[in-house]
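# no FASTA, just this:
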């Protein structure tokens, strides 16, 4: 435990501490057991995301590079995937032959496993900064954040990266708490592994390196020791070597040659292609988004209880700074200065992990899309800060008046239960959840990104399959066109369906309504909906392929009294959103 956290606990009256450590530890174990049960029971519910087929191919190509004795370099030219680390995809592809699960179910289970490791890292970080109680609260908040707990199964690049980053942050924080002493080998080795895994997933792992460098620089100033880097250098070289090896093994392109790492950084800072994204009701090119895109999405995607915790944390910080300023007028000794420095160093990495990515997104204005997805790694540190705020505010209020503390706790619990009910109603599409700042998910629909992964196509495909199974078996397989990636529905449709490109040739059209397919023709056959919102649709076009008998007509021309019949169905499904990705017309 850090010096700042130790002093905080020592200063609290025993009545205010989470003094029953066995009960709190039991609560931690119960929460983690519930998360494991949720993963095991629900990982089959989640659909295939748009990127998964190419990501898995990338993992297979990396394996082929190793199996060929480093001669098969197709992985280094595959689309733009070579700009990403392959840690997750290597594991997924390497273990696939030995796992008795369908491919995408295995990938979703593995991704959720990474997410679970991230929850453990979040618990460790919050516990380090605020005690065991804060750790429990942080895990609950993050697990019930739709963009983390609901994204664990399908965001197979973003969630593993977030998990590696929160562990990097934990070890940086632990090292900061140990300074100016030489860090323990456990901390050094953990830091190297965590940063190496982050870089083995995304070049964004350089954020962790930046947090660490800034923390060391601040320690030199606060501890008034310019020799500190030289003292730490021998062990930090070991951590750096471990990180470099892990990055090279899981992302070999980055070191062949080593300058490729900088090429990747430059590519993502100017990354752009022909894509539009929905923001505040406007369909905008991704290179023309306002600078507030990322912070606004962060604010409207966080659960209400997390926002309450952030407000409480801000108030506590302001009060603590005021108290510190008043105390500094009478405390001028060396011990007072060292205590203040230790406290600042302990919390500095957490502040950097929140503020630096937001500042980069605002100041550099990179091309973005899919809401908060590319900055999902900010959610664990934000949630830790919110947990510290909730627990700290409860303790402060409880100390002054038990009734005030109880009222605050009940308000937080009410918001938490409300958020949990929303995720329950959205399952398995929890990641589309929005808070009440924009009117919840219904208020955000059509104004902000919805099911951008088209994960609801799984459910639409199963509804179509079960529907036609109740009909007379077809003489030939039904032709189906998909307004997304074919594999997202063919995986679930069975042998009675085959894919075609052209909508005109299809018996059925399956559309994920978030990706601009709201103009698909045909009669409504099945619609996937949650909270009154249409996520995906199956459209029936069989009528247009049936021969139409035209009655004999007089020489005078057609029967003008005959009613006009449309074979294109009922038009656009209700609740569809504007185009944010390519459609297959």
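Cool, got the structure. Everything quoted here is computed from the prediction, not taken from an experiment.

# For the rest of this, base every contact and every neighbour count on C-alpha atoms.
Fine.

# Who are the contact partners of the residue nearest to residue 437 when sequence neighbours are not counted?
Closest residue in space to residue 437, ignoring its immediate chain neighbours: residue 300 at 6.2 Å, by C-alpha to C-alpha, 6 or more residues apart in numbering. For residue 300, the contacting residues are 434-438, by C-alpha atoms under 8 Å, 6 or more residues apart in numbering.

# tell me which residues of the helix or strand hosting residue 300 are tucked away?
Using DSSP states H and E, residue 300 sits within helix 293-301. Buried residues in helix 293-301, defined by neighbour count with 16 or more other C-alpha atoms under 10 Å: 293-295, 297-301.

# ok, now stretch 251-259?
251-254.

# Going by distance to residue 542, which of those wins?
Lowest distance from residue 542 to these (C-alpha to C-alpha) belongs to residue 251, with 47.9 Å.

# Let me see the contact set for the closest one.
82, 84-87, 200-201.

# In space, what's closest to it - neighbours in sequence excluded?
residue 85 (4.5 Å).

# who touches that neighbour in this structure?
Each residue near residue 85 by C-alpha under 8 Å, 6+ apart is listed here: 199-203, 247, 250-251.

# out of the residues you listed, what pair is the most spread apart?
Of all pairs in the contacts of residue 85, the most separated under C-alpha to C-alpha is 203 and 250 at 12.0 Å.

# Name the residues that touch stretch 124-137?
1-2, 4-5, 18, 21, 24-25, 27-28, 31, 122-123, 138, 166, 169-170, 173-174, 346-347, 384-385, 387-388, 391.

# Same check on stretch 538-546?
460-461, 464, 506-511, 520-527, 567-569.

# How far does it sit from its chain's centre?
38 Å (C-alpha atoms, centre = their mean, to the nearest Å).

# Which residues belonging to that stretch are considered buried?
Buried, per 16+ other C-alpha under 10 Å, within stretch 538-546: 538-542, 544.

# for comparison:
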């Protein structure tokens, strides 16, 4: 047995490499399976406006409605699009989905490196499994450039943070300042990386370093801040003509984002997005995260707080990474709740704290393994329950591909109950399947369709010959087909046509179901156009 274990340990690195290779090719194989999310066209427009500005084509950025959006990730996507001469809408979105996945893949690699430095290869690999087998994150990693771009960038920034605080060389200063500037220029919520960097760097200086090095370390920290601000301006063209003034405008708008002006469906009620209760992100985290990870996270918090209360300074010296992970998770969460920031569409704006959530969960796993080390029966029970639970997550992801973004755990009471409590397909990704079914079953040269509620650009994910046949109309009465993802379907105060759409019986032409629950329906009104 010992020889077998020794052989496994010796070859474990190749196993890890093999896993990443398989995961890479899985992404390459399935990136074309996903539809267009609600924000994708707008996100591309944001990058396109900046691209036109920096290439001297026009100065529309200066008056553009969303000019204060960070485009550190969107701009490279557009630049690659232009360099590869991709012109059809289908190929443009395929390219974006591929590049978004590749950036997330890089983030997963850096996540493994962070976990490896704290836990060792076995637990670090389980952390990667947890991250990849997080249904909502998995799906979003192909089309959600904003939130997954931020998540991936934050992982890289924390990795460079750990390197910088341990060994503040000039190389580490440059890498960390670039990583921080890049992620902050994706979305300003990543600014949390600055107080984390400064706080832990200064604490390390006076607790862990030789006293004669404090001047050198303070110089390195000052250099980091200078380089960070320089790179932040460089990566964000909106700041070029007025760095401080435009930054303050962007920060003010970010703190209380009010441009959506819609309602969210939360705990069975429609609530204006600016009035969502403080517990909104907490409940969403609770019902949309796989229960095994959530349980381990709670254990990780408990183990950390218990050890911290016994010996603060001793714990810091041995477990500073754990405190960084906790600060990474709870810092933004407390700020969002304290500032009453506008949230909608679940907790996706906070996805960048999810890697920290999993790293704390790994602390819980480490503590649980230690506790059950000599309790063999308990260890077997824990392993069986854990494996079965994770396999159940994998089952959902496989059977309901490509709609992993509609995952809810057992606390939500099943997807049918979740449908009565929370927004489901707020991205509108299911519309693609409905459109494809219409296109393959209707040979009409012109097909008027109405989305309730979707974006007119949903047809951009279709092959050009099919796309040309669809005409998106503004009224369900003018449509041959009505596609509904059931968003806001009970909120009749906002949309005058809801009564026609949902109270008048219309024949169902096609439905998309997830776990047996209808999440998108194509209606074909008897008196429809044509």
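Cool, the structure landed. Remember, it's a predicted structure, so these values are computed and weren't measured experimentally.

# Let me see the TM-score of these two.
After superposition, the two chains reach a TM-score (TM-score structural alignment, normalised by the length of the second structure) of 0.88; 507 aligned residues with a C-alpha RMSD of 2.7 Å.

# related to what we said a few turns ago, alignment lookup: the residue nearest to residue 437 of the first structure to the second structure.
Under the alignment defined by TM-score structural alignment, residue 300 of the first structure is paired with residue 287 of the second structure.

# And its match, how close does it get to residue 378 of the second structure?
27 Å (C-alpha to C-alpha, to the nearest Å).

# ok, now residue 245 of the second structure?
Taken as C-alpha to C-alpha, the span from residue 245 of the second structure to residue 378 of the second structure is 59 Å.

# okay, these two: which has more neighbours?
Of the pair residue 245 of the second structure and residue 378, residue 378 is the one with more neighbours under other C-alpha atoms under 10 Å, namely 13 against 10.

# And the more buried one, what's its match in the first structure?
By TM-score structural alignment, residue 378 of the second structure lines up with residue 404.

# Its match: what's its closest spatial neighbour, skipping adjacent residues?
Nearest one to residue 404 of the first structure, counting by C-alpha to C-alpha, 6+ apart, is residue 397 at 5.7 Å.

# Tell me, how many residues neighbour the one you found?
Other residues close to residue 397 of the first structure by other C-alpha under 10 Å number 17.

# can you pull the contacts of it?
By C-alpha under 8 Å, 6+ apart, the neighbours of residue 397 of the first structure are 404-405, 408.

# Can you tell me which of these carry over to the second structure?
Retained in the second structure: 404-405, out of the contacts of residue 397 of the first structure (criterion both residues aligned by TM-score structural alignment, their matches' C-alpha atoms under 8 Å).

# What strand or helix carries residue 449 of the second structure?
Short version, using DSSP H and E: residue 449 of the second structure is in strand 447-452.

# Can you identify the element that follows the helix holding residue 300 of the first structure toward the C-terminus?
Counting by DSSP H and E, what follows helix 293-301 of the first structure is helix 304-328.

# just checking, what packs against that following helix?
Contact here means 3 or more C-alpha pairs under 8 Å, 6 or more residues apart in numbering; DSSP states H and E; on that basis helix 304-328 of the first structure packs against helix 379-400, helix 402-426.

# got the buried residues for the shortest one?
When you say that, I think you mean helix 379-400 of the first structure. In helix 379-400 of the first structure, counting by 16+ other C-alpha under 10 Å, buried: 379-399.

# And for stretch 65-84 of the first structure?
65, 75-76, 81-84.

# List the single closest residue to the equivalent of residue 153 of the second structure over in the first structure in space, sequence neighbours excluded.
Under the alignment defined by TM-score structural alignment, residue 153 of the second structure corresponds to residue 164 in the first structure. Using C-alpha to C-alpha, 6+ apart and skipping the chain neighbours, the partner closest in space to residue 164 of the first structure is residue 198 (5.0 Å).

# what's the helix or strand for that neighbour?
Here residue 198 of the first structure is covered by helix 185-199, with elements defined by DSSP H and E.

# Specify the next element, helix or strand, located C-terminal of that helix.
On the C-terminal side of helix 185-199 of the first structure, the closest following helix or strand by DSSP H and E is helix 206-222.

# Check what contacts the helix or strand following that following helix and list those residues.
Next in sequence after helix 206-222 of the first structure, counting helices and strands by DSSP H and E, comes helix 228-250. Contact partners of helix 228-250 of the first structure, identified using C-alpha under 8 Å, 6+ apart, comprise 85-87, 90, 180, 182-183, 185, 188-197, 199-201, 216, 219-220, 254-255.

# Residue 515 of the first structure reaches residue 455, doesn't it?
No: counting by C-alpha atoms under 8 Å, residue 515 of the first structure stays clear of residue 455, with 11.4 Å between them.
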